[in-house]
Structures are given as C-alpha cells and as structure tokens.
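*Asks:* What follows is a predicted structure for the sequence shown.
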Amino acid sequence: MMSSALQGKVALVTGASSGIGEATARALAAEGAAVAIAARRVDRLRALADELTAAGAKVHVLELDVTDQAAVAEAVRSTVAALGGLDVLVNNAGLMLLGPIEDADTTDWTRMVDTNLLGLMYMTREALPHLLRGKGTVVQMSSMAGRVVTRFAGVYQATKFAVNAFSETLRQEVTERGVRVVVIEPGTTDTELRGHITHAPTKAAYEERISRLRKLESTDIAEAVRYAVTAPPHVTVNEIFIRPTDQA
C-alpha cells in the first residue's frame, strides 16, 4: 500500500537500474512520488517501471549517460514534461574503480571523475531551476570514502571528497531559498559497484576484506533517502553517514 508523504511530488533517480538507485526509486514511489528512473541499461529500467506502475506509481523511463551534458539537460526537460515538474533529484549514478595510483590505468580515473563528479554536477545544475521553483531537495550519493581515506582508492575517494565539498557549497548558496541539500555516505553495501573494479589484485583483496562483514543492503540506503526527503520542509537532514555495524 502506498503512503502519501510525497504525493504530488516528482523524483528523478539516476543509476536506477540496480542497487541503491533501484531501491530508492521503489522507496520514493511507495511514498507516493511520481518517479523518473534513469540509467544506461534501459531494459532493467523498463522491468522496474512495470513493477512500479503495477503498484500504482507514475513512472518515466530515461535512458541516460550522466557524463553527456546534453543528454542530462534533455533528461531533466523530459521529466518535467512527462511528470509535471521536478521536486527531488537523487544523484546516485557512480563507479568505484579501485587500484593503486602507481602505474594506474588512467581511463579508470577519467571514468570516475566524469561519472561520480561531473555527472552529478551536470544533473544538479540542470535540475536546480526546478528545485528552486518548488523548494525541492537534492540528494547526493557520496560514500564513506568521502570521509575516510584508505590505500588503493585514491581517485574514487577524491571524487567523493569533491562531491561533499560541492554539495556543501551548493547548500550554502540555496538553503535560504528553500532548497534542501542532503549528502548520503554509505559504507560497504551489497551492490554491483565492486564488480566494476578492473585491477584484479585490488578487487580480490577488497572482496576478501568485505567477505567478513555483514554488509549494508540497498534498502538500508534507500530508507535513509526516504527519511531525509520526507522530513518536514523546515528540516534538512544535511548528512547521513551509515556504515555496517561490523565495519571499523
């Protein structure tokens, strides 16, 4: 049964074809929001759209690569045209390509900067006029890696530290105009993210390390997003740092 906390609101979620993005789209739809779901894997989006529509939600599917600035602008325009506005932006699309800095494959670096940072910036910029108009909320999916530095994650961490800095600057610029900026910083979460790692020794070491943890689930992070965006309008949950209990 759907709640009504977000009834009449429109949310756009990037990286919605799996993991945290998919779970977040479900959570926001369950609160009554119309949802635009964006990702590159449109077949998965269509399956999710069928599920949400059957549950009574209004859904708009967007095939989107957030690194393409023109495509980002069109995705926002299309969402507003199809669903009537934009009240909540969840910038969830991201990559985690771990490995040593020494002799790194720098295409991993550019992919992470383009997606984790520039893609998030492009989405925020394009959505902002609508969020300002409706006193909306932007949710930035950062990471524990935006606070805690470890070896073999230098550029991933750099993108997440940058997301945090960008988001706090944005908050200072728009908070007095009614727009809420929320940063979510998950620890180790059981998603497809680690499957992207291209440096085999780092991937093996990472998998071995996290195998000893009770990992967070995507639904745990979606619940954090739901909590933040359904807070009363005069309340901004600026930051949620959420880690597995087992993670030191």
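*Replies:* Sure thing, it's come through.

*Asks:* Please count neighbours and contacts with C-alpha atoms only from this point.
*Replies:* Fine.

*Asks:* So which residue of the protein lies furthest out from the middle?
*Replies:* Outermost residue of the chain with respect to the C-alpha centroid, by CA atoms, centre = their mean, is residue 103; its distance is 29.8 Å.

*Asks:* center of the protein - which residue?
*Replies:* residue 92 (1.5 Å).

*Asks:* In contact with that residue, which residues?
*Replies:* 13-16, 20-21, 140-141 (CA atoms under 8 Å, 6 or more residues apart in numbering).

*Asks:* now for the longest helix seen in the chain, which elements pack on it?
*Replies:* Secondary structure of the chain per DSSP state H: the longest helix is helix 154-174. Applying 3 or more CA pairs under 8 Å, 6 or more residues apart in numbering; DSSP states H and E, we find helix 154-174 packed against helix 106-112, strand 180-186.

*Asks:* helices or strands next to the last one in the packing?
*Replies:* Same thing as strand 180-186. strand 137-141, helix 154-174, helix 218-229, strand 239-242.

*Asks:* and the ones you listed, which is most packed in?
*Replies:* strand 137-141 (a mean of 25; mean count of other CA atoms under 10 Å).

*Asks:* hmm, who's touching that one?
*Replies:* Counting by CA under 8 Å, 6+ apart, 87-92, 120, 124, 131, 163, 167, 179-185, 225, 229 sit against strand 137-141.

*Asks:* hey, where'd the helices end up in the protein?
*Replies:* Counting by DSSP H, the helices of the chain are 19-30, 42-54, 69-83, 106-112, 120-134, 154-174, 200-210, 218-229.

*Asks:* how near is residue 220 to residue 171?
*Replies:* 25 Å (CA to CA, to the nearest Å).

*Asks:* from the chain's centre, how far out does stretch 85-102 sit?
*Replies:* 6 Å (CA atoms, centre = their mean, to the nearest Å).

*Asks:* Show me which residues of it are buried.
*Replies:* 85-99 (16 or more other CA atoms under 10 Å).

*Asks:* now stretch 38-45
*Replies:* Those would be 38-42, 45, for stretch 38-45 by 16+ other CA under 10 Å.

*Asks:* Turn those residues into JSON lines, including distance to residue 202.
*Replies:* Shown next, in JSON lines, are the buried residues of stretch 38-45 (distance: CA to CA, whole Å):
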{"residue": "38", "distance to residue 202": "30"}
{"residue": "39", "distance to residue 202": "27"}
{"residue": "40", "distance to residue 202": "26"}
{"residue": "41", "distance to residue 202": "26"}
{"residue": "42", "distance to residue 202": "30"}
{"residue": "45", "distance to residue 202": "31"}
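
*Asks:* Can you tell me which of these lies closest to residue 74?
*Replies:* residue 38 (11.7 Å; CA to CA).

*Asks:* from memory that closest one sits against residue 17, does it?
*Replies:* Yes. Using CA atoms under 8 Å, residue 38 is in contact with residue 17, at 7.4 Å.

*Asks:* Check the contact lists of those two and give me the overlap.
*Replies:* Common neighbours of residue 38 and residue 17 (CA under 8 Å, 6+ apart) are residue 45.

*Asks:* For residue 70, which of the helices and strands packed on helix 154-174 is the nearest?
*Replies:* Between the helices and strands packed on helix 154-174, helix 106-112 lies closest to residue 70; by CA to CA that is 17.5 Å.

*Asks:* this is the comparison structure:
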Amino acid sequence: MPSARKKPLDQQVIVITGASSGIGLATARMAAERGAKVVLAARNGEALAEIQGDIARSGGEAFHVVTDVSDRSQVEALARAVIDRYGRIDTWVNDAGLSIIGRLEDVEDADHRRLFDVNFWGLVYGSLVALPHLKKSRGTLINLGSVASDVAFPLQGMYSASKHAIKGFTDSLRIELKEEGAPVAVTLIKPAAIDTPFPAHARNYTDREPKLPPPVYRTEEVAEAIVHAAEYPRRDIYVGGGGRIMSAAQAVAPRVFDAVGSGMAGLQMRDDPPRRPEGSLYETGVGGRTRGSHPGYVMRRSLYTRSALHPLTTAAVVAGVGFAAAASLMGGSRHR
C-alpha cells in the first residue's frame, strides 16, 4: 500500500547519490524538469559540474557536492552542504553502486570489500545521515535495490549479496521507523536489467566484455519510479515485469530457478574482449551518460511498473477499452 502523499515535487529538495551517470543522472534531470531542487552527489566532480550547468541552462535548479559514499564523513559533509544551502532535505535517494563480473572464487578480497563499501555501506551511511533531516521534513528515503535483492546471478555473486543486504537493511529500518512513529516513508526500488553504463563500470575478471541479460529496460523507467515515489511513496517498486516474474519464480520454485539461473552466465557476456576491465571500482568512470551500449532490444516502457504506480488510471483505461469493445460488438450486432 502507498504511504500518505508527500510534498509536491516542485516544492522538494532532493539529494541523489550516484548522480553522475545512469539511473542517478536520469533521475536528477527528471526531478529538475519537474521543479525539484536537486543536489547531485558522486565521485566525478567534472561530470557533476557539467550536469549542474546543463540543468541550469534548461531552467532547473541544482548544485553538486563531490562525494565518495563509502566514506561516512563525506556523506555527512554532503548533508551539511544541503542544509546550509536549503535548510532541509525532503527526499534522499541512495543510488550509488557498481558491480564486479567474475566467479566468486576468482575475485580478490579487496575488490569484494570495496564493492560492499560502496553498494551497502554507502547506502547505510546515506540512510542514517539523512534520517534526522527527513524526520524534520516528514520526508522520503529511497534506496536502490535490484531484482538481485530477491534472486542471485552467476558472475555477479557479490553484487547480488550486496543487494540482498540492502533489502534486509531497508526492511529493518522501515520497521524500526514505524515502531518509533517517525513520519519518514521508506521505498525500495528493484530494477530489472537497465540500459545504463553499468556493465562498462563493472570490474571485469573475465576475458569478455559484459552485457545485460534480457529483458532490458530504459533508464528513464527507473527514474520515473523514483520521482513518483518521492511524492507518492510505496514500500517496494519493481521496475520491469521481467524482474517481477523472476522474483516470483525464485520464491515459488527456487531449485528450478537455480537451474535456469545457471544458464544466465552466457547471457551476460559479449563475444568481444573486455574494453576497460578495471572498471570504476576505484577510479571514476565516464560520466554524463544515462544510457549504456546494450547490443539488443531495450524495452521503452514497463507496462507492469506503470500499472503498479498508477493502478486507478490503468483500471480506467482497461475499463474504457472494454466498454469500447463491448459497444462496438453491440453496434455490430444491431446491423446484422
């Protein structure tokens, strides 16, 4: 069930980590277009400055704070900068994240730890630092999980583990806030495969260039879900019907899904050699891009997600189509 409606988007101050590319960047642009004051946070200061300028030239309002979310002191500095500038935080989006492509036994311990420092601890720091401010503003915390919060994928074992951990942390935090009576909504977003620079930013231990397993959805579908949740919070939002089906299949028949999942390794690899195997685990990647280079078909919209976000509108459309079809049939029968 959705929580009570929050402030209109054009009255909100929204903080977005991982805002230099992919989902974070698409969300920042969309939120700014709809009137929100947007705070951009990521490691790539050059890209953030360009994005801030682009938003300003388009009539939006944004500023950026260079932040490595794996360092709690930098996340605290980010929050202070937002409060100093705007006096409040209405929505905080924890989007920063990356992956490693490779068998668990082949990946170095230091790389495993670095991934968890960014994906899990970065989200934990963002959540805990944001909470005092969100309690004051009666705001919303939005955490980016994944379909990998529910299922596991070969060659991305530690990424899957980090997303499982994010789900456990987010669910526990939501319960504690409810027990406390805190007026903070907590939403977990679970995207399926999304056409972002995610594969190119991953640390790659294999001898082939990674790609996303189908079905793949466009970045703006996730941004739409995040922006919607900032105003109309929900407990969980799946982006992509394919991901929802995988989650349901794993819950109902886990052994069957394990057998299917074991064949997914090949779907995650191209035939060409890796272009940048070091990825962005330690160094910043190319910023300013929302889309990746997925070689296959990209779904423009997720009808499942749109209907989940707008159930009344969807019901009205379905009813209208049904009424029109019935009227057409009745009209045809009268002329027979």
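*Replies:* The structure has been received and is ready for your questions. All of these numbers come straight from a predicted model, not from anything done at the bench.

*Asks:* just to revisit the earlier point, could you dump the helices of the first structure into CSV with distance to residue 236 of the first structure added?
*Replies:* Formatted as CSV, the helices of the first structure follow (distance: least, CA to CA, whole Å):
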stretch, distance to residue 236 of the first structure
helix 19-30, 17
helix 42-54, 28
helix 69-83, 24
helix 106-112, 28
helix 120-134, 14
helix 154-174, 10
helix 200-210, 32
helix 218-229, 7
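
*Asks:* Just tell me which of the ones you listed ends up closest to residue 4 of the first structure.
*Replies:* Of the helices of the first structure, the one closest to residue 4 of the first structure (CA to CA) turns out to be helix 19-30, at 8.2 Å.

*Asks:* buried residues in the closest one?
*Replies:* 19-30.

*Asks:* Give me the mean distance between that helix and the second structure.
*Replies:* Its aligned residues in the second structure lie a mean 0.9 Å from helix 19-30 of the first structure after superposition (mean CA distance after the TM-score superposition for the first structure).

*Asks:* What lines up with residue 243 of the first structure in the second structure?
*Replies:* Under the alignment (TM-score structural alignment), residue 243 of the first structure pairs with residue 240 of the second structure.

*Asks:* next one: residue 11 of the first structure
*Replies:* By TM-score structural alignment, residue 11 of the first structure lines up with residue 14.

*Asks:* I'd like to know how far that match sits from residue 177 of the second structure.
*Replies:* According to CA to CA, residue 14 of the second structure stands 20 Å off from residue 177 of the second structure.

*Asks:* Kindly report the same for residue 306 of the second structure.
*Replies:* 28 Å.

*Asks:* how far away is the aligned partner of the residue farthest from the centre of the first structure in the second structure from residue 252 of the second structure?
*Replies:* Matched by TM-score structural alignment, residue 103 of the first structure corresponds to residue 106 in the second structure. Counting by CA to CA, the gap from residue 106 of the second structure to residue 252 of the second structure is 31 Å.

*Asks:* likewise residue 185 of the second structure?
*Replies:* As defined by CA to CA, residue 185 of the second structure lies at a distance of 29 Å from residue 252 of the second structure.

*Asks:* Neighbour count: the two, which is higher?
*Replies:* The neighbour count for residue 185 of the second structure versus residue 252, taken as other CA atoms under 10 Å, is higher for residue 185 (27 against 11).

*Asks:* Now which residue in the first structure aligns to that one?
*Replies:* Here residue 185 of the second structure is matched to residue 180 in the first structure, going by TM-score structural alignment.

*Asks:* which ones are touching that match?
*Replies:* Neighbours of residue 180 of the first structure in contact, by CA under 8 Å, 6+ apart: 135-138, 171, 174, 236, 238.

*Asks:* Please dump the residues you listed into TSV; it should also carry distance to residue 112 of the first structure for every row.
*Replies:* Output for the contacts of residue 180 of the first structure, formatted as TSV (distance: CA to CA, whole Å):
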residue	distance to residue 112 of the first structure
135	30
136	27
137	24
138	21
171	23
174	27
236	28
238	24
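
*Asks:* ok, back up a step: on average, how far is the longest helix of the first structure from the matching bit in the second structure?
*Replies:* Helix 154-174 of the first structure sits 0.8 Å off on average (mean CA distance after the TM-score superposition for the first structure).

*Asks:* Would you check the span in the second structure matched by stretch 53-65 of the first structure?
*Replies:* Under the criterion TM-score structural alignment, stretch 53-65 of the first structure matches residues 56-68.

*Asks:* quick one: buried residues of that stretch?
*Replies:* 60-68.

*Asks:* quick one: the equivalent of residue 140 of the second structure over in the first structure and residue 188 of the first structure, what's the gap?
*Replies:* Aligned counterpart of residue 140 of the second structure in the first structure: residue 137 (TM-score structural alignment). Separation of residue 137 of the first structure from residue 188 of the first structure (CA to CA): 25 Å.

*Asks:* swap in residue 13 of the first structure?
*Replies:* Separation of residue 13 of the first structure from residue 188 of the first structure (CA to CA) stands at 21 Å.

*Asks:* Quick check on those two: which one has the bigger neighbour count.
*Replies:* residue 13 (25 against 22).

*Asks:* list the contacts for the closest residue to that one other than its chain neighbours?
*Replies:* Counting by CA to CA, 6 or more residues apart in numbering, residue 13 of the first structure lies nearest to residue 90, which is 4.7 Å off, once chain neighbours are set aside. Residues in contact with residue 90 of the first structure (CA under 8 Å, 6+ apart) are 11-14, 138-141.

*Asks:* Leaving out chain neighbours, which residue sits closest to residue 68 of the second structure?
*Replies:* residue 43 (5.3 Å).

*Asks:* what's the answer for residue 223 of the second structure, then?
*Replies:* residue 27 (4.4 Å).

*Asks:* and the one you found, what pairs with it in the first structure?
*Replies:* Matched to the first structure by TM-score structural alignment, residue 27 of the second structure sits across from residue 24.

*Asks:* what separates that match from residue 62 of the first structure, distance-wise?
*Replies:* From residue 24 of the first structure across to residue 62 of the first structure, the span is 16 Å (CA to CA).

*Asks:* residues touching residue 159 of the second structure, list them.
*Replies:* If you count contacts by CA under 8 Å, 6+ apart, then residue 159 of the second structure has 98-100, 115, 148 around it.

*Asks:* gap between it and residue 40 of the second structure?
*Replies:* With CA to CA as the criterion, residue 159 of the second structure and residue 40 of the second structure are 24 Å apart.

*Asks:* before we move on, what about residue 31 of the second structure?
*Replies:* 11 Å.

*Asks:* Next: residue 10 of the second structure.
*Replies:* As for residue 10 of the second structure, its distance to residue 40 of the second structure is 17 Å (criterion: CA to CA).
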